[in-house]
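Participant: what's the 3D shape of this:
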Amino acid sequence: MGDSISMACGMIPPSLLFVILIMLLLYLGSLKPKGYPPGPKWWPFLGSALEVARLRKKTGYLHETFTLLGEKYGPIVGLKIGTDRIVVLNTYESMKSMLMNDDCDGRPTGPVYESRTWGKRRGVLVTDGILWTEQRRFVLRHLRDFGFGKNNMATLIEEETKYLVNSLLHQLEMIRVDKGPVQFNNNIKNDGRIYQLSSENLNKSDGECLKKPIKIEDVYMKAQDYADVRRVSQSPSMIIQMDEVFGVPILNTLWKMMSGKRYNADDRRLNHLQRILTTLFKECDMIGCLFGHFPILRYVAPVASGYKQFMEIHQQLWSFLNEELVNHKKTFDPDVPKCLMDAYLKILQSESHDETFSELQLLAIWVDLFMAGSETTTKALNFCFLYLVLYPDVQKKAQDEIDREIGRDRLPRLSDRPRMTYVNAITLESIRMFMGRTMNIPHRTLKDTYIMGYRIPKDTMLAANFSRILMTDDVYGDAEVFRPERFIDSKGNISVPEQYMPFSIGKHHCMGEVLAKSNIFVFTATLLQTFTFSVVPGEEIPTTDFTDGVTASPLPFKVLITKRF
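Facilitator: Now for the predicted structure:
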């Protein structure tokens, strides 16, 4: 019998045998594992990629795509995109079941997670096992030594907010001294023209009209609009690009603990780093990139698959950080460690250090901390001030609390937080609005396991759809409304529902939670103490639309910033 089969195979041309083998592998790849969660049909080679792409084009966002799939197939959706099995969790119960399961404590593998750190998974954000355990323990221990979670951290944040406020006040003063107040007369309402306040500030002279096209209904300015323009022209105000305000100050709070130094807000190199990080976050999403799901595309379509852009951005990031490391070594004193980098370099000088420690690992940690601790906090603050502009009553309540609890003789401090319930609630609501539009960092099953009765094979990617616990009316009633009061109970204390877990739970709970909440609270309180932020007169009201990516980001928006006193 065996000889007969061998003879038959020998009569088949090798090329045909190859085709048959490929077709067999494609067929087997389209079969769902036994007990796998329900989901769209799997096609050979593509899996359910076409259905995911169709829905993403329809909704514009990955999390909304997964929400629609959840409505059709249930709270746990089983997918396959290219070579990757992906299970999406759309309810609090399923997410908690996964996050508290030790069998699900892995992080994804593959081209995306390896290419970002020199061909091997490094860092603390998307690693697991011994490397993750040792490196995370080291980072947390030594960050605490240099201020993380302590009074030193509060001082760093408060210093950065002071620098920012003084910078904005200086800009306002330069407008007042150098240009003088803008004068408006009745031409605005007599001839129906809408006057340009300023492209950068309120320094344009009377009589200059908006150059951009305007709607016909905007030609006739109402009396209240005219009053607003006069009020603005007579107060210390300017127009700023709000989404560009927080990048460098937030980077500095982390950079000081990492490398022992800070940069000025106008520093060219740090602004360049901020732009690199922003671009990087737009190029991928939380479940990877096209070339990650279809690795062969790295070679046959590097541009179309995003691989070329991904590597170019990382090359810039690596180059920047490596140059910083080289410069840092010139002043490094192992006997007097001043920052996390010093502590790490001191370990590397020891001949008996653990094999998980290396200079590449140090740079990877740097990348991860900037991504997890800087870029995300910056985006959360952008969402915060976008909604404060759109909800001026919320802003006014916060300012009333600041005036009542702190006054105007000193700047807010992190230690003020326990008695500033409303500003604290704004912090929680801002994080909800930000994290509620994204996915968590994916997990990976370390072995075959079960989640709520479904069998999940080893090496399956697990993605929690945070919009289903942070932006659902079932939990929050009016989830799309910016309402900090939802986090304040009848006794005036902070109260959060159990579904509120934007920083995740379990072993991989975000280690930057303390820094993120502290930054958002202090920056918000300090800026609102000194300024009022409002819609620019004559401009379109900022939209709440946002861009998709690793994290959500508001569309660029301008605000009118006015000195309060």
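Participant: hey, let's count contacts and neighbours off CA atoms from now on
Facilitator: OK.
Participant: which residues in the protein form strands?
Facilitator: 76-81, 84-89, 237-241, 443-444, 449-451, 454-456, 461-464, 531-534, 546-547, 553-554, 558-563 (DSSP state E).
Participant: Out of those, which is closest to L388?
Facilitator: Nearest to L388 among the strands of the chain is strand 531-534 (7.4 Å), distances taken as CA to CA.
Participant: how distant is the closest one from the center of its chain?
Facilitator: 24 Å (CA atoms, centre = their mean, to the nearest Å).
Participant: and this one, so I can compare the two:
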Amino acid sequence: MDAPAPPQPPTQSWLWPPSLLPAPLGLLRLDPTGGALLLLGLAALLGWSWLRRHRPPGIPPGPAPWPVVGNFGFVLLPPFLRGKSWLNRRVRAAGLDLSSLGSQVLLTDLARVYGNIYSFFIGHYLVVVLNDFHSVREALVQQAEVFSDRPRVPLISLVTKGKGIVFAHYGPVWRQQRKFSHSTLRHFGLGKLSLEPKVIEEFKYVKAEMQKHGGDPFNPFPIVNNAVSNIICSMCFGQRFDYTNSEFKKMLDFMSRGLEICLNNQLQLVNICSWLYYLPFGPFKELRQIEKDITTFLKKIIKDHRESLDVENPQDFIDMYLLHVEEEKKNNSNSSFNEDYLFYIIGDLFIAGTDTTTNSLLWCLLYMSLNPDVQDKVHEEIERVIGADRAPSLTDKAQMPYTEATIMEVQRLTMVVPLSIPHMTSEKTVLQGYTIPKGTVIIPNLWSVHRDPAIWEKPDDFNPNRFLDDQGQVMKKETFIPFGIGKRVCMGEQLAKMELFLMFVSLMQSFTFALPKDSKKPNLTGRYGLTLAPHPFNLIISKK
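Facilitator: Here you go, the predicted structure:
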């Protein structure tokens, strides 16, 4: 397929501003220093003009970048000038309001202007956005070896040090760490360490907390967040925390805030000038403090595990990792398995595992409250298959297609990781006719994939039946990829599905959820950090 020609910016005439030429015209003849400065300024201006007119040949289309700052230099401008940026012009031309758009919606709407594959620059980093299933699959599955690395951008490197599973660079070390982590996590879905009884046990605390509110409106976020985090804690740390534990509550608040501010426009400037990360004010200082506090919390837990480790009876992920570290020391002096790497993996599991499943459950509760007819059908299926008294089990899932389809439809519409985690190309390649240079940042827009009208009929409508066949059984669709695809697919996918199903069914089995009377309809666009969270909302429960 031939690459479409990149759009050419309109020709402009660049004039030297008279205000910069207060000196006499004879300056060049009379003052060599002044003449050199003038020539240097003219060369810089001509270079700027050239950069504004040119993009590397063959790359996907997109707006012309500014030198040094790329396409997001407007964040450096005072507010009254930002309206003149390329982004604001494009958004207004499409009849949209930039202030009300989430990043995922904005990137989807820009595909109307530039096509399903387009590019822009953040500083000198080329970023390519993939907005349809075919381009995402070709990149992440068919060219997986090229597209599976992570960006080496300063903000990510400063926070993660290139370690862990989620943000670590693709290579032998990542493969070793992921293989061990994935096989260990599977133990928590099966056998004596299964999380299923822990999920059911944790729900008893959720139920008790919700019942304290009686018929009064309440915010479900802290209760759901505590419960989901405790399930992760049971798996990783071998313990749960009481909902009133101040240190635990503080850590959960730090996690939510850290994910929310990490895409702050000012923080993105760290990717242009990395030293900005150390500024002693604003979001820079706040993010560093959050990182410090979470580090202290997790490293203390690892230290306690090391001191109390029972070699014959490992209880959780940390125990199993520490035992593997000791085995590796005997056989491989250059092993990547050590306590430092464990810290980053635990951070990934704790932060990513809590935030994503919490938001999925909150979205489920919100959509049930907004769609009482769907909630009634879920209640009917639970009553028929499980009844009112028995706790749900994963073995019930096969007999509950409508409930499963409902969860899938909420996941499709809300996509809690709407832009996936950015990928990076490890070598130069060609994608659907476009040249993609080595080191290009790739954003798979999963939000756009799940709202594509070419795939989903009436994509903005909430309709669980789209996942059911004529016999009322669940249909698996290859275009439904809430956990991503390719080598970087979420390694906790099976655990997340189990946790989401068991907790959702337990909630629906015990309560009917509704919005308070006379409350405004919640904004369904969500709040975007690294994950998509619903805007704050209150619920009223009634016993079934």
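Participant: So which of the strands of the first structure is nearest L202 of the first structure?
Facilitator: Judging the strands of the first structure by CA to CA, what sits closest to L202 of the first structure is strand 237-241, at 5.3 Å.
Participant: do you know which of the strands of the first structure lies nearest K57 of the first structure?
Facilitator: Here strand 546-547 is closest among these (CA to CA), at 13.2 Å.
Participant: what helices or strands is the closest one leaning on?
Facilitator: Counting contacts by 3 or more CA pairs under 8 Å, 6 or more residues apart in numbering; DSSP states H and E, strand 546-547 of the first structure is packed against strand 553-554.
Participant: which residues in the second structure does the strand it packs on match up with?
Facilitator: Using TM-score structural alignment, strand 553-554 of the first structure corresponds to residues 533-534 of the second structure.
Participant: so T357 of the second structure sits right up against F501, yeah?
Facilitator: No: applying CA atoms under 8 Å as the test, T357 of the second structure and F501 come out as separate, 10.5 Å apart.
Participant: what do these two both touch?
Facilitator: With contacts taken as CA atoms under 8 Å, 6 or more residues apart in numbering, not a single residue reaches both T357 of the second structure and F501.
Participant: hmm, back to that, could the strands of the first structure go into JSON lines alongside mean neighbour count and distance to A8 of the first structure?
Facilitator: Output for the strands of the first structure, formatted as JSON lines (neighbours: other CA atoms under 10 Å; distance: least, CA to CA, whole Å):
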{"stretch": "strand 76-81", "mean neighbour count": "25", "distance to A8 of the first structure": "36"}
{"stretch": "strand 84-89", "mean neighbour count": "23", "distance to A8 of the first structure": "36"}
{"stretch": "strand 237-241", "mean neighbour count": "21", "distance to A8 of the first structure": "73"}
{"stretch": "strand 443-444", "mean neighbour count": "26", "distance to A8 of the first structure": "43"}
{"stretch": "strand 449-451", "mean neighbour count": "18", "distance to A8 of the first structure": "42"}
{"stretch": "strand 454-456", "mean neighbour count": "18", "distance to A8 of the first structure": "39"}
{"stretch": "strand 461-464", "mean neighbour count": "26", "distance to A8 of the first structure": "41"}
{"stretch": "strand 531-534", "mean neighbour count": "22", "distance to A8 of the first structure": "80"}
{"stretch": "strand 546-547", "mean neighbour count": "16", "distance to A8 of the first structure": "58"}
{"stretch": "strand 553-554", "mean neighbour count": "22", "distance to A8 of the first structure": "61"}
{"stretch": "strand 558-563", "mean neighbour count": "21", "distance to A8 of the first structure": "74"}
